[in-house]
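**Student:** just the structure for this:
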Amino acid sequence: MREHRSAVFSTGHQFLEGLRWHHGKLWASDFFSKTVKTFNADGSYTDVAEVEGSPSGLGFLDDGSVLVVSQMDRTVVRIEPDGTQSVHADFSQYAGGIGNDMIVTGKGDAYVGNFGFALGEEDPKTTRLVHVSADGSVNPVGGEVLFPNGMAITPDRVLLTAQTWRHCITAFDIQEDGSLANERIWAQLDDSVHPDGIALDADGGVWFGNALTLESDSGFYRVVEGGEITDRVAIDGAWSVTCAFGGDDLRTLYMACNVTTLEEFHDGKSTSVVATANVGYKGSPAM
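**Tutor:** Next up is the predicted model:
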């Protein structure tokens, strides 16, 4: 396994999620400050929107609008270029827990996950992803998944999602109507690993954050189909939550690292930094 070093890029955050690279800038959601942020090349940042229901997954539409998962409301909020906000989709009837990550396709379709249960209060329960059409209509898709988290779409239209509590990356084939078929395990991980946010590189590897640990096994790992771990960026003393490739050449891996515990997370206590690493791979362009 190849090891890579990281460097701190940006500090002063609370709990970052949903990293995305879009139009030359890094974007992120901050759960606890309830803000959507963009970052400059020097690590400084701007709060571009406030989402009262706590923002999570992010995506972008061709007209310049931003889609944001509002966790507590279990909705997808649409932020227009002028800052106006509206509810794009309401998926609450299909969500057993608060909203979570999301990926948006070039056609404006979105796939959204949710916790499936009240984290820390209930035993883990399965849920389903939801497909949000460009017009905002919502349908559950795919099979039962356990704490679906980060998502990526391959060039051949395969949706990959991390199942945090099943310790695996799962694959689905995207159908023409947006539904998901042919569910299979793409990579089974060790039971001690809890994959969170993911990013796809141009060579077909998936980078994932191993969350829920502050120990030496925290870090961002690269796994290939079948489950072989090839690379790691070690992150000590923080949850390794989510990552995205960015930079002009898509060769910088940006990583959200959150210092918290499950107990502190429930109390809204966390500090967060963005780190970077040059891992020798180029990111796969957004689909």
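
**Student:** CA atoms for contacts and neighbours, from now on please.
**Tutor:** OK.

**Student:** residue ranges for the helices of this structure, please.
**Tutor:** All helices of the chain, identified by DSSP state H, fall at 262-266.

**Student:** okay, now the residue nearest to Ala110 when sequence neighbours are not counted: neighbour count?
**Tutor:** Spatial nearest neighbour of Ala110, chain neighbours left out: Val104 (4.2 Å); criterion: C-alpha to C-alpha, 6 or more residues apart in numbering. By the criterion of other C-alpha atoms under 10 Å, Val104 has 26 neighbours.

**Student:** to compare against the first, here's the next sequence to fold:
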Amino acid sequence: MSDFETLVTGRGLVESPRWHDGRLYFADWSSGEVLATDLAGHTETVARVDSLPLCLAWHPDGDLIIVDSPKGQLLRHTAAGDLALSADLGKPGWNDIIIDGRGNTYSLNGRLSASNTDPARPQPISSTDCCSASASARRQWSARSMRPAASTAGVELFAS
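**Tutor:** Prediction:
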């Protein structure tokens, strides 16, 4: 395909595109919605989040997991259309998400070091938390300077 084709217009700040089951899913941060569109441009709102639906991924059971960053929560959207708390991560600021084949869900929380005194050279600190299939959250790793933080099912996660 050499030409570009516009599928969706009139949206705000669109992020986190994911291809799943023949449709493109994405979050519209300005509206608090997760949407899906097919190649013909038919678009539907899949979920509405009263905060910020930052990132999304699919659980092996087929449910859509959405990162609600400001609330520090993982939300579960079921095939029946229900949206419920899947895990409380205990603090805001969570970003991207990856789910392994066992259903363990990893989300990254990055922030700048408060102890850094040189604003020209910020020291990033990130942590990755894992929510097991039973939805219990636990801190897995902390890292600096882009060291590998974990390897899950052949996918390396990096903390910066």
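
**Student:** rewinding a little: the residue nearest to Ala110 of structure 1 pairs with which position in structure 2?
**Tutor:** Alignment note: Val104 of structure 1 maps to Ile99 in structure 2; criterion TM-score structural alignment.

**Student:** quick one: stretch 26-43 of structure 1 aligns where in structure 2?
**Tutor:** The aligned range for stretch 26-43 of structure 1 is 24-41, by TM-score structural alignment.

**Student:** ok so, going back, hmm, Gly59 and the residue nearest to Ala110 of structure 1 touching each other?
**Tutor:** Yes: look at Val104 of structure 1 against Gly59 with C-alpha atoms under 8 Å: they come within range, at 5.1 Å.

**Student:** what's the burial count for the aligned partner of Ser92 of structure 1 in structure 2?
**Tutor:** With TM-score structural alignment as the criterion, Ser92 of structure 1 lines up with Gly90 in structure 2. Using other C-alpha under 10 Å, Gly90 of structure 2 is surrounded by 10 other residues.

**Student:** my read is that Gly90 of structure 2 contacts Gly72, right?
**Tutor:** Yes: using C-alpha under 8 Å, Gly90 of structure 2 is in contact with Gly72, at 5.9 Å.

**Student:** related to what we said a few turns ago, ok, now which ones touch the match of Ser92 of structure 1?
**Tutor:** 72-73 (C-alpha atoms under 8 Å, 6 or more residues apart in numbering).

**Student:** for stretch 42-61 of structure 1, measure first residue to last.
**Tutor:** With C-alpha to C-alpha, to the nearest Å as the measure, stretch 42-61 of structure 1 spans 26 Å from end to end.

**Student:** contacts for it, please.
**Tutor:** Contact with stretch 42-61 of structure 1 is made by 9-11, 17-20, 28-39, 66-73, 83, 99-104, 106, 108, 112, as judged by C-alpha under 8 Å, 6+ apart.

**Student:** that'll do, ta.
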